[in-house]
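Undergrad: Provided below are the primary sequence and the corresponding predicted coordinates.
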Amino acid sequence: MKKLCRKQTTIILSFGLFLSCSNGPGGPGNFAFQGLEFRVEILCDNVSYTVPLNAWKRESSGHDYPGLRGKLTKFIGKSVVEVNSGETVKGYVEVWFGDPRYGNFLESWAGKLEDWNAPPIEIDKFADPPREGRMMFDIRAQVPDMIRSIRVTVDGLPQGKMMTYSGETDLTVPGNRGGALTNGAQVFALQAGDRWMSLGSREFPIPYWTALLEARENDVRATFTSQLWKAYESTWFNTHLWVMEWFPSLDDLVEKHRYEAIETKQALRTFDHRPDAQKWVKDMRLWVILSGRGWLHEVPYDEDFYMKHTYEEMTKRLHDIAKYYDPRKTVLYIPGWEGHYDTITPRYAPDPEMGGEDGWKTFIDTAHEMGYHVVLHFDPWCVSFNQPEYWTVQEGSWHTQFPTMGQGSFGRMSTTNFTSLDYKPWQDIFVERVERAITKYGADGIHIDQANNYRNRNQADMRKYDSQRGFFQAMHRIRSKHPKVLLQFENIVENNIGMSPIFEWGPGDDRELTPLLKKLFYPYVRVVGHLRTSGPHGEGGACFMWDIPQELADSRVKWMKMNNYIPTMKIANAEIDLSTPQSQQYFEWAREFDAKLKKGESLY
């Protein structure tokens, strides 16, 4: 086949589906799915295809399965496809309903792609219908060109309210839309009347997908996209298994997902029984963000970029905090502990201008003697051009418009912006730095910044490297060698909750977190305030580490109380007075939180 101009390829399959269930709660007439219409698109590169559609036929695998009336069946389409150039190529698509891995099958139909005159497909039997009904499907495609993604559009879903782990959307108003992606939870919910439908997947590690629900005049359209990352580019793609399932309540929906996708697949126990949560982690009642130095001092950026605390000042802070709260229940998280911060990624060693190794040793020894535990900030992705490793790790780096050589926006100065942990030289460097912080500099825990960035298609989608695989490998290396050290992550994401019992989170405003997030994750983890949301949030919806949270203590404490965060207090600089009423609110809240847990009150 000759080379054509480079453009996106779209192969389109369309079919109607009628699915009903008469034996769920409510008896006959309680339809689980009704009148759904499906559209499948395979998006590729290099060429544009047009696909003639034909009537569907039923095809059986010839195998019997317990609980299934008849044979295992599948949708299968085979087509002769016309290419823009006039040449003819062959490709095929399979659409399976049911789960061929676990024997839970629906009786289904299949068809050839010759002509599209068939009536809507009807399915009226479930193999083993759970609760109010479940439909599962996956797509398999083989085409001549590299597949980038497979998109499934489902029309005919009922109008209602969409709930994701980060927000809610009213889908009774035509034009309203809401999205979900696997950076958060791999399931989201649609409430229609008094019933709840879960949509998503239950696989682990979670494949990358996005979903968009849009309200139309009389129904809701769902668009699911499964993406094939460049590291695995191929002309063949089998998506993960999509699941749509009805439940009588949100609690039932969450219970099912937690059991099938979290506890079973990740072998995860609840927070109080997690072996990776040491006693001091479970006893923590106050999380103090004690700012080191924010930026390299030679960057002429803004007058607010000044030294926050030297090591001597940080040592004095230990005694200040102890006047008001028990150090044994207090954990200190120190961004800028090495004199830099975040995505300019330093060498991760004590900063000479802050007091050097002697000053750091005095601080860390004093902290441990008093009963504090200390968590140090690390960013696993970005490497500064002023570090010798910069040139070593170019092979595994993704370049955006940066490096900006000190002229860019927040957190992006002088960096490649993303270096994959799947690139072995960088993974070794990063793990060695973490181990040095633990063994030489006394870290009790390591904060992993941007812990969900391996799922960021704009950065992590590299042709040679699987950044999710590299991230998991690096975290496993650290945990296996230092099992008593806390790995503490930024951002709650379902893929990561098996690796960390403490997450930093904050949407950036005063809203309450959704019941879906709390019910799904809070049994397994506890949450601390984000650097940018434990203080005032300005026009950008967040505050940064140089802000003074005590100025807005009333709203910040109220917001984090509402969401049952571990009390989080940010001491931004050496000028903060901990004796003021604003500062005292954080200590009072820590005492209230302690009393709540002693009473056995639920956080979700």
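TA: Received the coordinates, thanks.
Undergrad: can we go C-alpha only for contacts and neighbour counts from here?
TA: Fine.
Undergrad: so who does the nearest residue to Trp287 once chain neighbours are set aside touch?
TA: Closest residue to Trp287 apart from its sequence neighbours, by Cα to Cα, 6 or more residues apart in numbering: Thr568 at 4.7 Å. By Cα atoms under 8 Å, 6 or more residues apart in numbering, the residues touching Thr568 are Leu286, Trp287, Val288, Ile289, Val528, Gly529, Ser534, Tyr586.
Undergrad: Val89: neighbour count?
TA: Neighbour count of Val89, defined by other Cα atoms under 10 Å: 14.
Undergrad: Give me the packing partners of the helix or strand hosting it, helices and strands only.
TA: Per DSSP states H and E, Val89 falls inside strand 88-99. Contacts defined by 3 or more Cα pairs under 8 Å, 6 or more residues apart in numbering; DSSP states H and E place strand 88-99 against strand 73-83, strand 104-105, strand 134-142.
Undergrad: Any chance of JSON lines for the contacts of Thr568, columns distance to Gln394, secondary structure and neighbour count?
TA: Below are the contacts of Thr568 laid out as JSON lines (distance: Cα to Cα, whole Å; DSSP: H, G, I helix; E, B strand; the rest coil; neighbours: other Cα atoms under 10 Å):
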{"residue": "Leu286", "distance to Gln394": "40", "secondary structure": "strand", "neighbour count": "27"}
{"residue": "Trp287", "distance to Gln394": "37", "secondary structure": "strand", "neighbour count": "23"}
{"residue": "Val288", "distance to Gln394": "36", "secondary structure": "strand", "neighbour count": "22"}
{"residue": "Ile289", "distance to Gln394": "33", "secondary structure": "strand", "neighbour count": "22"}
{"residue": "Val528", "distance to Gln394": "34", "secondary structure": "strand", "neighbour count": "24"}
{"residue": "Gly529", "distance to Gln394": "34", "secondary structure": "strand", "neighbour count": "25"}
{"residue": "Ser534", "distance to Gln394": "36", "secondary structure": "coil", "neighbour count": "32"}
{"residue": "Tyr586", "distance to Gln394": "44", "secondary structure": "helix", "neighbour count": "26"}
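Undergrad: And here is the other one:
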Amino acid sequence: MALHDDDLSFDPRDPYFPVPGGAAHGGVRWAIQVFTTTNGYGLDAASARPEARGDQVHLRCDRYASFGQQRTFAVGEVDVRVTRSGDVLEWAITVAHDEPVKSVKLLLVGLDPAVWRAGWWAPNTGRDITLGVDGHRFQLDYPGPTWATPWVAAGDDAGAVTLSIRDPLVRKHILHVSRPPYADEPITELLHVPAATSRSTSCRIPPIRLRRNASPATIDDDLDAHMSFVERTHRLVPWRSRTDKPDWLDDIALVVTMHGQHWTGYVFNTFSEMAETLRFVSRHIDPRRVLAYLPGWEGRYYFSYPDYRPGADLGGRAGFEELVATAAELGVRLMPMFGGNGVNVKQYPRWEQAAIHNRTNRYVELLNRPDWDGDRIGEGNQVFLNPGEPGFREHLIESISWMIREFGVEAAFLDTIGYWFNDPRYDLLEGYRQLAAELRRRHSRLVLASEGWWDALSGIFPLSQQWLGVSRELRKPRVLTRYARTTSHLAEGTPGPGSTGVHEQGYRPRPPLVDHAGHIPILSFADNTLRDHSEEAVAIIRWARDHAAAVSAG
């Protein structure tokens, strides 16, 4: 859950309008705010005249107001139609302004107090987690770790409500609930952010649906209808019908993370030691059920990005060939890690052509600068690039293809791919789709995995790592498990003290071994894991083996 402390320090005095049926439909009222690249606006209260006709309210407003209603501006118009069908309200919103439209907000008040007291949850919210109880402030951002698909519910018993956005594109949506001092009740906000690649002075918002008086059965029906729309729109295919995964992926019972070289140059495991680790693991589980994940195999982790060749300090080409031969002999599949976005500017001189820009195209987004060397200051050599840019996308394609041609690896992990950016120069999701399509055209049985997942991304990557620090026990796991599988994050701690290996998190205790739907357990090896903590490692391997056998037995 993302918490954002920034807010207005005064009452914007937005005019609120009724829904069809007015008080008979629960007293829900709504307002509109429009944001351009230079300012935010409400509707001029004197110019907004809603007309109610049967099951529809139609509002046209041809004047904006500054927040607080101190000034008005004849710089565009807003058209809103609210339609009622039974317990479902649907908003169709179109706005125009003289300036480019940056975002549009629908504000809702008048929900049953019992609803907001119960709190909110999304399908990917942890099973035991409820947000915004008693109107406490919270925020969900789609697409990302807090909101995997733009559907949410408040309460889960009779009288609950659901909210959903039926967007045919992947664009940023925000749900924000708070009770500012000037409000008598919590305000529920839904923001739509247009794609920066096609921003203009007009914007049509995808349909926003509010279902009231929901029951547990209608909550599930509403979610299923939403996911059916997502399937059609974003080309999601049920797991068993996917053609972008080989049969062996169904049999994977354990992911083994073998950490290579840290950013500082510290070596956790040479390729020879990784081969020894695979032989150790294979004594306790069928090695054909093991996927070996290799972070830091290319040399100094992240520092070497995007120069992808077996690291010299780990054994170079000859050492990697030994590892490949051992894995092939045992039947283990290998999955090297590649940076889906991050590069060292010294290693990739063309970085400026592909650097991710902010949504107004005013500056480069400088993202993800961890402190890898312990001086308590983030490093300054990394920049995030957009695979939508043809040159960088081709570099990734050629790097992965080279590894497949030279060594026969059968999977590739793309780091940070789950992060989404509204880059005005290149559509990020389309870049991911083209990247995956070309790799699969060249290598039809290649498994592509991502860090993080959300609805449309699961249509591209059958396997992902669950976000770091995000619950694996989902409230409605079918939003993931119907289409894809996850495993644990790179930074899951090793047996013993919980080293996160090449990652920047230092030490993190391993979570308990628990069965989570669609989730493949992971076992990580740092420098002393095999030597000092082999008994704990064996216990984890055997748990994964026995759990997989129980699942297979039904």
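TA: Nice, I can see it. Just so it is clear, the structure is predicted and the values come from calculations on it, not from any experiment.
Undergrad: TM-score them against each other, please.
TA: Laid over one another, the chains give 0.82 as their TM-score (TM-score structural alignment, normalised by the length of structure 2), with 518 aligned residues with a Cα RMSD of 3.7 Å.
Undergrad: so who does the spatially most central residue of structure 1 touch?
TA: In structure 1, the centroid-proximal residue (Cα atoms, centre = their mean) is Asn183; its distance is 2.5 Å. Applying Cα under 8 Å, 6+ apart to Asn183 of structure 1 gives the contacts Asn452, Arg455, Asn456, Val493, Glu494.
Undergrad: the helices in structure 2, which residues?
TA: Secondary structure of structure 2 (DSSP state H): helices located at 113-118, 216-234, 271-282, 316-330, 351-354, 390-407, 428-442, 455-458, 478-481, 529-532, 534-553.
Undergrad: Could you dump those helices into TSV and include distance to Ser464 of structure 2?
TA: As requested, these are exported to TSV (distance: least, Cα to Cα, whole Å):
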stretch	distance to Ser464 of structure 2
helix 113-118	32
helix 216-234	17
helix 271-282	22
helix 316-330	22
helix 351-354	24
helix 390-407	17
helix 428-442	14
helix 455-458	8
helix 478-481	10
helix 529-532	24
helix 534-553	18
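Undergrad: Can you say which of those helices is packed in most?
TA: Ranked by mean neighbour count under mean count of other Cα atoms under 10 Å, the helices of structure 2 are led by helix 455-458, which reaches a mean of 24.
Undergrad: could you say what helices and strands that one packs with?
TA: helix 216-234, helix 478-481.
Undergrad: can I get those in TSV with distance to Ala354 of structure 2?
TA: Conversion of those to TSV gives the following (distance: least, Cα to Cα, whole Å):
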stretch	distance to Ala354 of structure 2
helix 216-234	25
helix 478-481	31
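Undergrad: Buried members of the contacts of Asn183 of structure 1 into ChimeraX, please.
TA: Those of the contacts of Asn183 of structure 1 that count as buried under 16 or more other Cα atoms under 10 Å are selected in ChimeraX with:
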select :452,455,493,494
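Undergrad: May I ask which two of the contacts of Asn183 of structure 1 are separated the most?
TA: Spatial extent of those (Cα to Cα) is set by the pair Asn456 and Glu494 at 14.7 Å.
Undergrad: returning to what we had before: out of the helices and strands packed on helix 455-458 of structure 2, the one nearest His192 of structure 2 is which?
TA: helix 216-234 (17.0 Å).
Undergrad: could you say what helices and strands that closest one packs with?
TA: Contact analysis of helix 216-234 of structure 2 by 3+ Cα pairs under 8 Å, 6+ apart lists strand 151-154, strand 160-165, helix 455-458 as its packing neighbours.
Undergrad: right, so of these, which gets closest to Leu439 of structure 2?
TA: The nearest among those, by Cα to Cα, is helix 455-458 at 16.0 Å.
Undergrad: Could you tell me where the closest one falls in structure 1?
TA: The counterpart of helix 455-458 of structure 2 in structure 1, counting by TM-score structural alignment, spans residues 494-497.
Undergrad: Please state the offset of the matching stretch from the chain centre?
TA: Distance of stretch 494-497 of structure 1 from the chain centroid (Cα atoms, centre = their mean, to the nearest Å) equals 7 Å.
Undergrad: got the contact list for it?
TA: Thr182, Asn183, Gly184, Ala185, Gln186, Phe204, Pro205, Ile206, Ile262, Phe521, Tyr524, Val525.
Undergrad: What does the first one correspond to in structure 2?
TA: Going back to what we said before, that points to Thr182 of structure 1. Checking TM-score structural alignment: Thr182 of structure 1 goes with Pro143.
Undergrad: and the gap between its match and Trp151 of structure 2?
TA: Separation of Pro143 of structure 2 from Trp151 of structure 2 (Cα to Cα, to the nearest Å) stands at 11 Å.
Undergrad: And for Phe320 of structure 2?
TA: 45 Å.
Undergrad: One more: Asp14 of structure 2?
TA: From Asp14 of structure 2 to Trp151 of structure 2 the distance is 25 Å (Cα to Cα).
Undergrad: And for Cys203 of structure 2?
TA: Counting by Cα to Cα, the gap from Cys203 of structure 2 to Trp151 of structure 2 is 21 Å.
Undergrad: Check Ser47 of structure 2 too.
TA: Ser47 of structure 2 is 33 Å from Trp151 of structure 2, by Cα to Cα.
Undergrad: and those two? which has more neighbours close in?
TA: Trp151 (23 against 14).
Undergrad: Spit out the contact partners of the more buried one.
TA: Counting by Cα under 8 Å, 6+ apart, Trp151 of structure 2 has contacts Ala122, Pro123, Thr162, Leu163, Ser164, Ile165, Leu223, His226.
Undergrad: Give me the nearest residue to Ala96 of structure 2, chain neighbours excluded.
TA: Ala96 of structure 2 sits nearest to Ser202 (Cα to Cα, 6+ apart), 4.2 Å away.
Undergrad: Which residue in structure 1 aligns with that neighbour?
TA: Aligning on TM-score structural alignment places Ser202 of structure 2 opposite Trp236 in structure 1.
Undergrad: Check the spacing between its match and Val143 of structure 1 real quick.
TA: 7 Å.
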